[in-house]
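# got a structure for you, letters missing:
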């Protein structure tokens, strides 16, 4: 039997390659950056190959390092799955899911209790981020992302229709009769979705006389919706995320014009390189049923 590479060195390599940072790998493993560097050098010596290109403040993988990282990632995932199967019944299975802040706050979190009630053996660990998802480098099981549905190396399950509509408080709705009246109103924007007003004004209202970038800008759509609730202006909303406020009358859609973004909408993404666990299947089926 051939000798395995040093297992502690593999852990250090996998963390550093996934994060492309010695410092972040050290924080994750609760050791010093020097210890991570020594473990990686030991692994390179054992393999007889250089795995990283070391810059002044950053590292990158060599072609050999990229190839080895893919193999190590698969091995780690297989070990994680095998351990999960072996220890099931001793505690909840943890499912790591990433979503956007607004999607999480306004849609997913209010419904998660029903998933946990139906699946007591599964614990969803939810995080929020705008960063692109890289299943090869990150320890997450699934992500909810907005896009055209054509991501490489992932399974993509279409969720909601992405329909853009302006919304405002009932008080502000009384000030406008048609889209052209927005010329004298405050438009509310999200940094994460800077083009939505321009798309709606052009495709929905057919207007070029209103500056689509004017108004106030917020960190997230959730903050823009909150400002709309406080009568600070008109927000451009993804309709399914404000349906509760529209139904209750807290927000109003003052115009009939809407823009359906078609395939550019929300999807549940899972990595093709990993088999679907039972916990992931339960979450996927539950999520799709909520939108159905």
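Yep, that arrived. Just so it is clear, the structure is predicted and the values come from calculations on it, not from any experiment. Numbering: from 1, shown residues only.
# use CA for all of it now, contacts and neighbours both
Fine.
# you'd agree residue 78 is in a helix?
Yes. Under DSSP: H, G, I helix; E, B strand; the rest coil, residue 78 sits within a helix.
# would you mind measuring from it to residue 190?
Applying CA to CA, to the nearest Å, one obtains 40 Å for the distance of residue 78 from residue 190.
# which one of these two is surrounded by more residues?
Neighbours around residue 78 and residue 190, counted as other CA atoms under 10 Å, are more numerous at residue 190. The numbers are 22 against 14.
# surely that one and residue 217 touch.
Yes. Contact criterion CA atoms under 8 Å: residue 190 and residue 217 qualify, at 5.5 Å.
# before we go on, here's another structure to hold up against the first:
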């Protein structure tokens, strides 16, 4: 193994990579927080070191030469390898925050209200929570564990079901006639239905319960958090995961359609890489999440 790599200046390589990716010296300079002249100077130094032209002028812009194109492609692959190696090394750190990715609705309605207990159970673990509905690429995204609702079985990762996905319809008590003890299927036909993105969840739910109700009416939102907030403000009936509104039902802020909470095959999953499972900070968070879910379920097993 050589004791010294025969490499050009890394500063010159970074300047070229940015210029090649942007095909613009000014944008490369802005990205690197240097001047246009500094990028041009570094690219010329790299060309002298390599002995080839990397760019040609085309009008007011620049284009890669064939040699520049090949070099840029090879550098891009090399930077990806370096980035992946650096990310893997950072994952092993016990001092950096544990990156938790989940949906806004789960974070705001279930996770955040319980974080005080996690801080007491594992004060040495710092969390950083990022809300997103997008699927996570653990090889590229700075995420240690994702919490997702679905059927599990996502490829290349461990998908650990930790909480049931029972669905329930809820509305503000003031929407019901005086003296009504709770929401019933008969009420649904006369109340505004609140939808998350489309009508599919309501359609599936009434079908599985055997009710002949037209659910293709009401208000459509692009986020489940807004659906629940709309229900809390008396805008209509929301269909949501029971665990996200349990506290509101218990406190009387919402009333639920009882005896209809049929459980879907879906549920909430802890999603993480197998090779990360033994890391102390992740292991502590996973154990706490399992315990919290078991606490909520009581003696009922999470199916």
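Nice, I can see it. Owing to the predicted nature of the structure, the values given are computational and were not obtained by experimental measurement.
# and for residue 190 and residue 217 of the first structure, which residues touch both?
Here residue 190 of the first structure and residue 217 share the contacting residues residue 224, scored by CA atoms under 8 Å, 6 or more residues apart in numbering.
# got the contact list for residue 187 of the second structure?
Remark: with contacts taken as CA under 8 Å, 6+ apart, residue 187 of the second structure is in contact with residue 176.
# that one and residue 247 of the second structure, how far apart?
When residue 187 of the second structure is compared with residue 247 of the second structure (using CA to CA), they lie 23 Å apart.
# same check, this time on residue 31 of the second structure
Shown here: residue 31 of the second structure relative to residue 247 of the second structure, a distance of 47 Å by CA to CA.
# next one: residue 63 of the second structure
Note on residue 63 of the second structure: its distance to residue 247 of the second structure, by CA to CA, is 60 Å.
# which one's more surrounded, these two?
When residue 63 of the second structure and residue 247 are compared on other CA under 10 Å, the one with more neighbours turns out to be residue 63, at 17 against 14.
# tell me the secondary structure at residue 213 of the second structure.
Put simply, residue 213 of the second structure is coil when judged by three-state DSSP.
# whereabouts in the first structure does the longest strand seen in the second structure align?
The strand that spans the most residues within the second structure, counting by DSSP state E, is strand 158-171. Equivalent residues of strand 158-171 of the second structure are located at 155-168 in the first structure, counting by TM-score structural alignment.
# okay, buried residues for the matching stretch please.
Within stretch 155-168 of the first structure, the residues that qualify as buried are 155-168, counting by 16 or more other CA atoms under 10 Å.
# next: stretch 135-146 of the first structure.
Taking 16+ other CA under 10 Å as the basis for neighbour counts, the residues of stretch 135-146 of the first structure that come out buried are 135-137, 140-146.
# how far does that stretch sit from the chain's center?
For stretch 135-146 of the first structure, the separation from the chain centroid amounts to 7 Å (computed by CA atoms, centre = their mean, to the nearest Å).
# which bit of the second structure covers it?
So stretch 135-146 of the first structure sits over residues 138-149 in the second structure, by TM-score structural alignment.
# can you list contacts of the matching stretch?
84, 87, 91, 98-103, 136, 165, 266-273, 276, 282.
# so which of the residues you listed are in helices?
Counting by DSSP state H, the part of the contacts of stretch 138-149 of the second structure found in helices is 84, 87, 91, 282.
# out of the residues you listed, which end up buried?
Listed as buried from those are 87, 91, 282; burial here means 16+ other CA under 10 Å.
# that older thread, how long is the match of stretch 135-146 of the first structure end to end?
For stretch 138-149 of the second structure, the first and last residues are 17 Å from each other (CA to CA).
# and if you look at stretch 213-226 of the second structure?
End-to-end distance for stretch 213-226 of the second structure, by CA to CA: 23 Å.
# what's the answer for stretch 143-158 of the second structure, then?
Across stretch 143-158 of the second structure, the straight-line distance between its terminal residues is 14 Å, by CA to CA.
# trace residue 232 of the second structure over to the first structure, please.
Using TM-score structural alignment, residue 232 of the second structure sits opposite residue 229 in the first structure.
# residue 109 of the first structure -> the second structure?
Aligning on TM-score structural alignment places residue 109 of the first structure opposite residue 112 in the second structure.
# what's the mean deviation for the next helix or strand after the longest strand of the second structure versus the first structure?
Moving toward the C-terminus from strand 158-171 of the second structure, the first helix or strand encountered (DSSP states H and E) is helix 185-188. Taken against the first structure, helix 185-188 of the second structure registers an average deviation of 2.8 Å after superposition, with mean CA distance after the TM-score superposition for the first structure.
# got the buried residues for helix 185-188 of the second structure?
185, 188.
# cool, and stretch 19-28 of the second structure?
Of the residues in stretch 19-28 of the second structure, 19-20, 23-28 count as buried by neighbour count, 16+ other CA under 10 Å.
# need the contact list for the closest residue to residue 187 of the first structure other than its chain neighbours.
Computed as CA to CA, 6 or more residues apart in numbering, the closest residue to residue 187 of the first structure that is not its neighbour in sequence is residue 215, at 4.6 Å. Contacts for residue 215 of the first structure (CA under 8 Å, 6+ apart) come out as 186-189.
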